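>>> Need a 3D model of the sequence below.
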Amino acid sequence: MEERVTNLRIIEDDLSGEAVRALVALHLTGMHAASPPCKVHALPIESLRAPDVTFYSAWLDDRLAGMGAIRALSTDHGELKSMRVAPDFLRRGVGEGMLLHLLNIARARGYTRVSLETGRDGPFVPAITLYRKHGFVPCEPFADYVLDGFSQCMTLRLG
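As a prediction, this is how the structure comes out:
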């Protein structure tokens, strides 16, 4: 197993770079492969550029290691979106680094809660494990999500 990434550089990103666009495409393909068609809530590039979404890319030197975004749902509630680690960086701490970065952004914005929607099993288990490790708990649906046995919503109260 490769060693954990310790010098990750996370930047706000405009989604114009080829590597970032390729990782977004990989993420969308993966979500469509792992989810029923009506349950894919992953955002395409155009939606990641919406005014209420801030997108970040994570880099190790000049290599794209991961991505994530935060959407403003209200003045005190944010939603995590598009969390994805590049295949070469899996299980090396990139997802955790991005999660901690997004939680710091949420706190700086004054959010009291951050929520997310994800699947329940299979390829979603590593992300669920990470979210639980950092205090996320199951919650009722928020925004326009509907729970149906495939999806679950999780939330974290920020102190």
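>>> rest of the way, CA atoms for contacts and neighbours
Noted.
>>> so what's Gln152 up against?
By C-alpha atoms under 8 Å, 6 or more residues apart in numbering, Gln152 lies in contact with Glu117, Thr118, Gly119, Arg120, Pro138, Cys139, Pro141.
>>> and the residues you listed, which of them are in strands?
Of the contacts of Gln152, the ones assigned to strands by DSSP state E are Glu117, Thr118, Gly119, Pro138, Cys139.
>>> Here is a second sequence; please produce its structure as well for comparison:
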Amino acid sequence: MEIRIDDLKGKEVALLLQEHHQDMLDHTPVESVHALDLTGLQAPDVTFWSAWIEGDLAGCGAIKIITTGHAELKSMRTARTHLRQGVARKLLTHILAEAEQQGITKVSLETGTPDSFIPAQKLYRDFGFNECGPFADYREDPYSLYMTKTLITG
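Below is the predicted model:
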């Protein structure tokens, strides 16, 4: 698998992000969907990665800087054609390592609470993320689960 920083200009990435956003809307009320659009993911405080297997887009993910040393994990998504093949684990491993290299000491995330989000919740727990309260501009929301992880740098 090749994981690279992506400029979000490719058609495949746009389609995967569109699928991601639609999936959020299928399981969560619009006011509880916190996925960034293409413009939001192209902001200077965001680093976006895409994962490719033999020329096929397998997944994506990003980090958004919240404050010095604290970033939010955003837009983690595995392409349907690559589900249950370890894409998310490899991508998350890569993103967390890159975050550490950028001097990030804490990574937080927001994911959903409906049953369709259980695989994501399990992945994050497996990586040492623990539940926390809302962070940054988030508020309590029955459709949101907030998690955080301290990175060991040095």
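>>> Any idea what the TM-score comes out to?
Put the two chains on top of each other and the TM-score (TM-score structural alignment, normalised by the length of structure 2) is 0.96; 152 aligned residues with a C-alpha RMSD of 0.8 Å.
>>> Give me the buried subset of the contacts of Gln152 of structure 1.
Glu117, Thr118, Gly119, Pro141 (16 or more other C-alpha atoms under 10 Å).
>>> Tabulate the contacts of Gln152 of structure 1 (CSV), appending distance to Phe89 of structure 1.
As requested, those are exported to CSV (distance: C-alpha to C-alpha, whole Å):
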residue, distance to Phe89 of structure 1
Glu117, 23
Thr118, 21
Gly119, 22
Arg120, 23
Pro138, 27
Cys139, 30
Pro141, 31
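>>> about what we covered before: just curious, which of the ones in strands among the contacts of Gln152 of structure 1 is nearest to Phe55 of structure 1?
Closest approach to Phe55 of structure 1 among these (C-alpha to C-alpha): Glu117, at 17.0 Å.
>>> Please pull up the equivalent of that closest one in structure 2.
The alignment partner of Glu117 of structure 1 in structure 2, by TM-score structural alignment, is Glu110.
>>> what do you get for Phe136 of structure 1?
Under TM-score structural alignment, Phe136 of structure 1 pairs with Phe129 in structure 2.
>>> Equivalent analysis for Lys81 of structure 1, please.
Matched by TM-score structural alignment, Lys81 of structure 1 corresponds to Lys74 in structure 2.
>>> likewise Ala19 of structure 1?
In structure 2, Ala19 of structure 1 lines up with Glu12, judged by TM-score structural alignment.
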